[in-house]
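1. Build me a model:
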Amino acid sequence: MTSDTIALRQLIKNHKLIPFIGAGFSENAGLPSTLALTQKLLKHFNLDADEPIPPDTDLLHLTEYLKIIHDGSSTPVLNRLRSCLPDQDVALSRPHQLLAQLGASIIYTTNYDRLLERSFAELAMPYKVIVTTADIIQTTGCSEVQIVKFHGSLEVDDSLVLTESDYYKRLEFVTPIDIKLRADSLGKSLLFIGYSFSDFNIRYLWFKLRRMMYEVDPRDIPDSYILLFEPGHVTSVLLESMGINTIDLSRYEGLDRCEKLASFLQAVQP
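-> Prediction:
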């Protein structure tokens, strides 16, 4: 058992750890990666045939473009995303089940799918989905695990961070759900799973969080963690300078990333 594993188990036991879940986590259940999702949209809207759109086009750029050519409507993109993320038709992965059993009181995610909710439901564990301001207001007690959909839900169109414009608006960090993240994360550690260091989204989110805590003594801000597969030395040093410890997923047992992730989550169970 590594020192990071021991530290995480203690944080979980003391309710001081907030998992922050990205798209890579849902790939374990067979849902498409961000790149695959982008390619599906390109093909569906026939943009890979005649339009000179690079194959590595960013998803936010693409959804912004699709909204423009559909007269400012996001409906066509939303309908296609719903068909591309059929989370009711896929089997839950072992990591999803283990995450639900982790004992965290709050879980944040930027994913649109409902696999986390299904995990709690199938395990008969109480949970509360937080998407809107009304959801925050109506949150009562601490018996339910809060699943905070930081980029919105496909079931609540207005909540979605879907296009590049939506994303830039969210970077202002002034919405109630942003304020909630700041309040929830005070004195706690975040555990990023399903992201990469190249994900500007997470780097900027972390930068904004640290800036919003300017009045807090840096010595009183606990370190956070990110789970990466074979992170390089440069990446580890850069993240450490930001207050994020890297955990190498490749060191855990398993034949593939899904099994290794399950081994990690099993190891940190309190």
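2. C-alpha from now on. contacts and neighbour counts both.
-> OK.
3. where do the strands sit along the stretch 51-200 of the chain?
-> 106-109, 127-130, 145-149, 189-193 (DSSP state E, counting those that start in this stretch).
4. Show me what the third one is packed against.
-> Under the contact criterion of 3 or more CA pairs under 8 Å, 6 or more residues apart in numbering; DSSP states H and E, strand 145-149 touches strand 106-109, strand 127-130.
5. Give me the contact list for the last one.
-> Yep, that's strand 127-130 we're talking about. E117, F120, A121, D135, I136, T139, E144, V145, Q146, I147, V148, K149 (CA atoms under 8 Å, 6 or more residues apart in numbering).
6. Enumerate the positions of the helix or strand harbouring N201 that are buried.
-> Element membership for N201, per DSSP states H and E: helix 200-212. Using 16 or more other CA atoms under 10 Å as the burial criterion, the residues of helix 200-212 that qualify are I202, W206, L209, R210.
7. relative to strand 189-193, how tilted is that helix?
-> 170 degrees (axes from the mean of the first three to the mean of the last three CA atoms, to 10 degrees).
8. mind listing what E240 touches?
-> Here E240 is in contact with T246 (criterion: CA under 8 Å, 6+ apart).
9. angle of the helix or strand hosting it against helix 200-212?
-> Assigned by DSSP H and E, E240 falls within helix 233-241. With the same axes, to 10 degrees applied, the angle from helix 233-241 to helix 200-212 works out at 30 degrees.
10. In the contacts of strand 127-130, find the pair that's most separated.
-> A121 and I136 (20.3 Å; CA to CA).
11. Pick out whichever of these two has more residues nearby.
-> I136 (17 against 13; other CA atoms under 10 Å).
12. how far away is the closest residue to that one other than its chain neighbours from K149?
-> Excluding the flanking residues, the one nearest I136 by CA to CA, 6 or more residues apart in numbering is I130, at 6.2 Å. As judged by CA to CA, to the nearest Å, I130 and K149 stand 6 Å apart.
13. What of Q101?
-> 19 Å.
14. So between these two, which is more surrounded?
-> Comparing Q101 with K149 by other CA under 10 Å, the one with more neighbours is K149, at 23 against 17.
15. Second chain to compare with the first, below:
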Amino acid sequence: MKHNPKKFSAEIDAFIDRYVTDLRRGTAAVFAGAGLSVSSGYVNWAELLRGIAAELDLDVDRETNLVAVAQYHVNERLNRSHINQKLIDEFSVGHDINENQEILASLPIDIYWTTNYDRMIERALEAAGKVVDRKYTVNHLKSTVRCPDAVVYKMHGDVEDADNAVLTKDDYEGYFRDRELFVTTLAGHLLSKTFLFLGFSFTDPNIDYILSRIRVALKKQPKSHYCILRREVRKPREKLANFKYRQKQQYYFVKDLARLGIQALMVDEFSDITGILAAVQTRYRAQTVFISGSASEFYPWTADDAADLIESLADRLIRKNLTIVSGFGLGVGPSVIAGALQTIQRHPQRYSREQLQTFPFPLVDGARPRRSRMYRQHREFMLEKSGIAIFLFGNNEDGKGDVEDSEGVLQEFEIAKQMGVHVIPVGATGWVAKRIAGELSPTVKERSRQFQKAFAAAMDENVSVEETVKAAMTMVDEYCRL
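-> Below you'll find the predicted structure:
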């Protein structure tokens, strides 16, 4: 959550909501082209072949069919060893993971397709702690890595196997013979998943053929997918007539993408793509609420009222189709589970048990520093999943029978701030929650008037359980809309 909320067009805003829904359903996928790796320092196709074209006395900037240029070079040299070496030289060099790749890797996307030869997607996923199954030969399709978090299909091959990378007209012409299973697998995913095409130019004849075949099979009503494109901009010293012509070309191109079921989302700058992905990440995480709290005693509440508060809050979160994450905190966790499960069990067709994720703290023997490290990592793990954190009570016994503020709940607050998680303290429950509310009070003026009233109500000890829950949910609603 590194980006401030930005006002998007209605079209892009609707896409963000729909893609977040697909993420929650497990039906979101990504198709990555060369543009996704360019900001990491990798060359695009034109730059890869610039020297190759020069050897043929051709200007790569004047060529519209770069696959043909690669084939011309092979025809002249009678082998492709020089092109293979060029691919190895350009794509074996390590580069930093860029922000777009980092955001995508943080999301629950389990299917990636790419025409890229580099390994940036895999590296980003692994850096996010995910198990990756990389497939770039037909034989790879026959086996599966144990419990993968994501599968990366590299339909044009990998830098590690440059001899068999798809580069020339010969390779493209034999694609449906040599890599038919990739075609079949991609077609299946295009029918069952919602794809976001990023950094992809749609000049690949294989993709065009597959999309066209799916459109025909579905009687000209293909499944909807998305791509992000930059609007044409006028180049320095470019004639206005030429710029207008390129605009017209893009207009017809976008209309043709729509024919294939791909909605183009238009942006002014490539950097806007990062803002869109960050908004997807923010809204997805806002669908998961971490409930932080512990209580050896519930003063100023009675135990029954406290249980009613927590159960009612969990019930409302589930009814809003949000996911609850809980560390099963002392005195708080059981009521979270009870409130969520009662609602899920009463309406199993509407709500899912997956909306309740519990991660009890492990019992660790040994020295206190070892326990502290494990507990902090556990808290970070839970908060990484969440976009909103609600804080309730926050006290425990100190070992001598006295009740004090919970250091664990305070640590969860600090971690939430560091991760950019939206914090909602129910100050009326006292203890750490009240301390957090006091710290955040000056910042509430930045929020809506409705939010400010809800924040104040959640701090008022004289407000009823029902009104306190309503106030907390009002704040949740506003953060979900960001």
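16. Aligned to H225 of structure 2, what sits in structure 1?
-> In structure 1, the residue paired with H225 of structure 2 is S224, using TM-score structural alignment.
17. residues in contact with that match?
-> S189, L190, L191, G243, I244, N245.
18. Quick check: the two most widely separated of those residues?
-> L191 and G243 (11.8 Å).
19. And those two? Which one has more around it.
-> Legend: neighbour count by other CA under 10 Å for L191 of structure 1 and G243, higher for L191 (22 against 18).
20. corresponding residue for the more buried one in structure 2?
-> Under the pairing rule here (TM-score structural alignment), the equivalent of L191 of structure 1 within structure 2 is L196.
21. and Q39 of structure 1, that's in a helix?
-> Yes. Assessed by DSSP: H, G, I helix; E, B strand; the rest coil, Q39 of structure 1 belongs to a helix.
22. Per the alignment, name the residue of structure 2 opposite it.
-> Q39 of structure 1 maps onto R50 in structure 2, by TM-score structural alignment.
23. and that match, how many neighbours?
-> A count of neighbours around R50 of structure 2, defined by other CA under 10 Å, yields 16.
24. for E47 of structure 2, same thing?
-> The burial count for E47 of structure 2: 14, using other CA under 10 Å.
25. Which secondary structure element is home to it?
-> Assigned by DSSP H and E, E47 of structure 2 falls in helix 45-48.
26. Once aligned, what mean separation remains between that helix and structure 1?
-> Comparison of helix 45-48 of structure 2 with structure 1 after fitting gives an average deviation of 1.6 Å (mean CA distance after the TM-score superposition for structure 1).
27. Tell me how far that helix lies from the chain's centre.
-> 29 Å (CA atoms, centre = their mean, to the nearest Å).
28. isn't T133 of structure 1 right up against I177?
-> Yes. Using CA atoms under 8 Å, T133 of structure 1 is in contact with I177, at 7.0 Å.
29. between those two, who's got more neighbours?
-> Legend: neighbour count by other CA under 10 Å for T133 of structure 1 and I177, higher for I177 (22 against 13).
30. Kindly state which residue of structure 2 is aligned to the more buried one.
-> Using TM-score structural alignment, I177 of structure 1 pairs with F182 in structure 2.
31. My read is that that match contacts V138, right?
-> Yes. Applying CA under 8 Å as the test, F182 of structure 2 and V138 come out as touching, 7.1 Å apart.
32. Now do the shared contacts for the two.
-> If you check F182 of structure 2 and V138 against CA under 8 Å, 6+ apart, no residue is contacted by both.
33. okay, now whatever residue of structure 2 lines up with H96 of structure 1: neighbour count?
-> Aligning on TM-score structural alignment places H96 of structure 1 opposite Q101 in structure 2. Neighbour count of Q101 of structure 2, defined by other CA under 10 Å: 21.
34. Could you give the number of residues near the residue lying closest to Q101 of structure 2 once chain neighbours are set aside?
-> Of all residues not flanking Q101 of structure 2 in the chain, A124 sits nearest, at 6.1 Å (CA to CA, 6+ apart). Residues lying near A124 of structure 2 (other CA under 10 Å) number 22.
35. which residue in structure 1 lines up with A124 of structure 2?
-> A124 of structure 2 maps onto S119 in structure 1, by TM-score structural alignment.
36. so its match touches Q97, yeah?
-> Yes. S119 of structure 1 lies in contact with Q97 (CA under 8 Å); the separation is 5.6 Å.
37. Throw the strands of the stretch 51-200 of structure 1 into a markdown table and include distance to S3 of structure 1, thanks.
-> Formatted as a markdown table, the strands of the stretch 51-200 of structure 1 follow (distance: least, CA to CA, whole Å):
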| stretch | distance to S3 of structure 1 |
| --- | --- |
| strand 106-109 | 23 |
| strand 127-130 | 31 |
| strand 145-149 | 27 |
| strand 189-193 | 15 |
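38. Which of these sits closest to K67 of structure 1?
-> strand 145-149 (22.2 Å).
39. how about the closest one, aligned to which bit of structure 2?
-> With TM-score structural alignment as the criterion, strand 145-149 of structure 1 aligns to 150-154.
40. Show me which parts of the matching stretch are buried, residue by residue.
-> A150, V151, V152, Y153, K154.
41. Can you tell me which of those is closest to I344 of structure 2?
-> A150 (28.6 Å).
42. Can you tell me how far the closest one is from H378 of structure 2?
-> 23 Å.
43. next one: S39 of structure 2
-> 33 Å.
44. before we move on, what about Q450 of structure 2?
-> Q450 of structure 2 is 34 Å from H378 of structure 2, by CA to CA.
45. Compare neighbour counts for these two and give me the winner.
-> H378 (17 against 12).
46. I111 of structure 2 - how many residues pack around it?
-> Residues near I111 of structure 2, counting by other CA under 10 Å: 20.
47. For the stretch 1-150 of structure 1, which segments are assigned as helices?
-> 3-13, 23-26, 34-44, 59-69, 75-84, 94-100, 115-122, 133-138 (DSSP state H, counting those that start in this stretch).
48. The ones you listed: which one's closest to K260 of structure 1?
-> Here helix 94-100 is closest among those (CA to CA), at 9.2 Å.
49. who's in contact with the closest one?
-> With CA under 8 Å, 6+ apart, helix 94-100 of structure 1 has contacts from F25, N28, L115, L116, S119, F120, L123, C258, L261, A262, L265, Q266.
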